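K.L.:
Provided below for reference: sequence and predicted model.
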Amino acid sequence: MSNQGLGSYFKFNSVNWDDIWNATGETVWMTVISMILVAIFGIILGLILFETKNKGGFWSHLINIVVSFLVNIFRSIPFIILIVLLLPFTKAIVHTIIGPEAALPSLIISATPFYARMIEADLREVDSGVIEAVRSMGANRWDVIWKVLLPESTPALIADGTVTAISLISYTAMAGAIGSGGLGQLAYIEGFESNNNTVTLVATIIILLFVLIIQFLGDKWAKRCDKRNL
C-alpha cells in the first residue's frame, strides 16, 4: 500500500483525542482495581489449594475438592461468555451492567482462578527443606506462610501477576464490546462500527504500549526481588 493509500486509510484528524484519553483512563482504572483484588483473592485461594492438598483430615480434603472444582469451572469458561452469565450478579452488586464498574466482577472472577492456580504451583516450588527447618524451630502454619512460603515465592508471584495483569488488559478490551467502556469499547463502537480505522489503530497501539510497560516493570520487579540476583 502506498503512502497516499495509507493516508487515505488512516485519518488521524478524525480521532477525538478527548475520547481516547478518557477511554485510556477507564482501561487503566479497570486493570488496576481488578488486579489488586485478583492478587488478594488469588493469593488466598492459592494458599488454600496448597495447604489443603495431600493433607490428612476430612475437612482439608473436602475444602480442597470444593475450591479446586470452583477454580477449574471459572477458569474454563471463556471470558466473553462469563460476562453474559454474570449479568444478573453484576446488576445486583454494582446496580448496572454497563460502564467500567460493571466490568469489575467479571474481570475479577475470571482472572482470580487463573492466578490462584499459578500461585499454587509457585508455592510447590519452595524448597521443602527450608519449610521443614522452620517448622523444626517451632514455627506454626502461619509462620511458615508469612516467613517462608510468600517471601521465597515472591519473584514467581510477581512474574505470574504480570502475566495476569496483561490478560486483564485483553479482558477489558473484550468487555468493551458489551459496553464496559475503555479502549475496547472505543475501538469497537467508534472504530469498527463507525468504520473509523484510525481509532481502532490508536486504541490498539495504546493497549500494546500498556502490555509492554507492564511486562517491563514486572520483569524488573521480579528480578529485584529474586535473592539469586543479590
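P.N.:
Arrived safely.
K.L.:
hey, let's count contacts and neighbours off CA atoms from now on
P.N.:
Will do.
K.L.:
how about the helices in the protein?
P.N.:
3-9, 17-52, 58-76, 79-85, 87-94, 100-124, 128-136, 141-144, 150-152, 154-175, 182-185, 197-225 (DSSP state H).
K.L.:
can you get me a residue count around the closest residue in space to S34 that isn't next to it in sequence?
P.N.:
Excluding the flanking residues, the one nearest S34 by C-alpha to C-alpha, 6 or more residues apart in numbering is I108, at 5.6 Å. A count of nearby residues for I108, using other C-alpha atoms under 10 Å, gives 22.
K.L.:
list the residues that contact I108.
P.N.:
Counting by C-alpha atoms under 8 Å, 6 or more residues apart in numbering, I108 makes contact with 34-35, 37-38.
K.L.:
and the comparison structure, right after this:
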Amino acid sequence: MTWNEMQPLLSQACWDTLYMVGWSTLIAVAGGLPLGILLVLTDRGGLLQNVVAQKVIGQVVNIARSMPFIILMVALMGFTRWITGTTIGREAAIVPLAIGAVPFFARLVETAVREVDGGLVEAVQAMGGNTWTIVRKVLVPESLPSLIASTTTTVVALIGYSAMAGTVGAGGLGDIAIRYGYQRFETQLMWITVAILAVVISLIQFAGDYAARSLHRRDGRSGPAPRLRLLKADAAAGETA
C-alpha cells in the first residue's frame, strides 16, 4: 500500500480516535468529578458522612473498574444500541468508553481531593461556609494540579481503550491496525499506526504534566496563608456565607 492510499485512511482514523476520546473524556470528567468528591464527602469524618452510602458507591465503582473493557463493550451492546441506535462506529464506542472511564476517573479524583489540607477546610467551616462553598472554594481549586494529572491519565487510558474498541468496528487507529495491519498483513501501516499513537500519547502526557507543574509552582509561591486570607476576604464580602 502506497502513502497516497494510507494517508486518507490515517487522517480519518486519527479524527475518529480524537472524536471518541474527546467526548468520552468530557463525559468521564462530568460524571467522575462529582462522584469522586462524593466518595470523600460521605466517608467517615467527611462533611456529609454516610458510611453506608460511601460503601455502596465505592463497591459500584470498584466493580465497574474491575471489568475488562472488552467485556464491558459486549455487556453494554444492548444499552449502546438503545442510546445510539447502533453498536458499530465511533458514536457507539463513546458509550462504553465513557462508562468505563467514569469510575476510573472518580477514584483518581478521590485520591486528589483527599490530599487537600484539612486546615483550609476547617477554616472555611469556621467562617460559616457550607458544604457547597467548601467544595467550590477549597476542594476543587486546591486539588486542581492533581485533577489535571488525573485527567491526563484518563485521556491516555481512553486512547488505549479506543484502540481496543477498533476490534469491534468502532473505527479509529485501532480499527486501522486490526483491519489492515493484522488481517491484511499491511505491516508498514500497522507500525505507522503504532507510531502515531505513541506520538499522540506523548504530546498529551507532556501537555498535562506541564499544566500540572505550572499550577504546582503557582500554588507553591502563594502558599496556604495567602489563600486563607483570600477566603477570609470572600467571607467578609458575603461570598462564603
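P.N.:
Structure received. Since this is a predicted model, take the numbers as computed values, not measurements.
K.L.:
for the contacts of I108 of structure 1, which one is nearest I189 of structure 1?
P.N.:
Using C-alpha to C-alpha, S34 comes nearest to I189 of structure 1 of the contacts of I108 of structure 1, at 23.6 Å.
K.L.:
that closest one -> structure 2?
P.N.:
Using TM-score structural alignment, the equivalent of S34 of structure 1 in structure 2 is S24.
K.L.:
correct me, but its match touches A93?
P.N.:
No: using C-alpha atoms under 8 Å, S24 of structure 2 is not in contact with A93, being 9.0 Å away.
K.L.:
still on that earlier bit, how much space between the aligned partner of the residue nearest to S34 of structure 1 in structure 2 and V61 of structure 2?
P.N.:
Counting by TM-score structural alignment, I108 of structure 1 lines up with A98 in structure 2. Relative to V61 of structure 2, A98 of structure 2 is positioned 13 Å away (C-alpha to C-alpha, to the nearest Å).
K.L.:
what's the answer for R229 of structure 2, then?
P.N.:
The gap separating R229 of structure 2 from V61 of structure 2 is 37 Å, by C-alpha to C-alpha.
K.L.:
W3 of structure 2 too?
P.N.:
45 Å.
K.L.:
so between those two, which is more surrounded?
P.N.:
Between W3 of structure 2 and V61, counted using other C-alpha under 10 Å, the more crowded position is V61 (22 against 10).
K.L.:
aligned counterpart of the more buried one in structure 1, please.
P.N.:
Checking with TM-score structural alignment, V61 of structure 2 has V71 as its match.
K.L.:
hmm, A111 and its match touching each other?
P.N.:
No: the pair formed by V71 of structure 1 and A111 falls short of the contact definition of C-alpha under 8 Å, at 10.0 Å.
K.L.:
how about stretch 168-179 of structure 2, aligned to which bit of structure 1?
P.N.:
The aligned range for stretch 168-179 of structure 2 is 178-189, by TM-score structural alignment.
K.L.:
pull up the distance across the matching stretch, start to finish.
P.N.:
Using C-alpha to C-alpha, the end-to-end distance of stretch 178-189 of structure 1 comes to 10 Å.
K.L.:
would JSON lines of the helices of structure 1 with distance to G191 of structure 1 be doable?
P.N.:
Below are those laid out as JSON lines (distance: least, C-alpha to C-alpha, whole Å):
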{"stretch": "helix 3-9", "distance to G191 of structure 1": "12"}
{"stretch": "helix 17-52", "distance to G191 of structure 1": "11"}
{"stretch": "helix 58-76", "distance to G191 of structure 1": "30"}
{"stretch": "helix 79-85", "distance to G191 of structure 1": "20"}
{"stretch": "helix 87-94", "distance to G191 of structure 1": "25"}
{"stretch": "helix 100-124", "distance to G191 of structure 1": "19"}
{"stretch": "helix 128-136", "distance to G191 of structure 1": "53"}
{"stretch": "helix 141-144", "distance to G191 of structure 1": "52"}
{"stretch": "helix 150-152", "distance to G191 of structure 1": "44"}
{"stretch": "helix 154-175", "distance to G191 of structure 1": "13"}
{"stretch": "helix 182-185", "distance to G191 of structure 1": "9"}
{"stretch": "helix 197-225", "distance to G191 of structure 1": "5"}
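K.L.:
deepest-packed of those helices, please.
P.N.:
Comparing those by mean neighbour count (mean count of other C-alpha atoms under 10 Å), helix 182-185 comes out on top with a mean of 29.
K.L.:
from the chain's centre, how far out does it sit?
P.N.:
17 Å (C-alpha atoms, centre = their mean, to the nearest Å).
K.L.:
not counting its own residues, what contacts it?
P.N.:
So helix 182-185 of structure 1 is in contact with 20, 22-27, 100, 172-179, 203, 207, going by C-alpha under 8 Å, 6+ apart.
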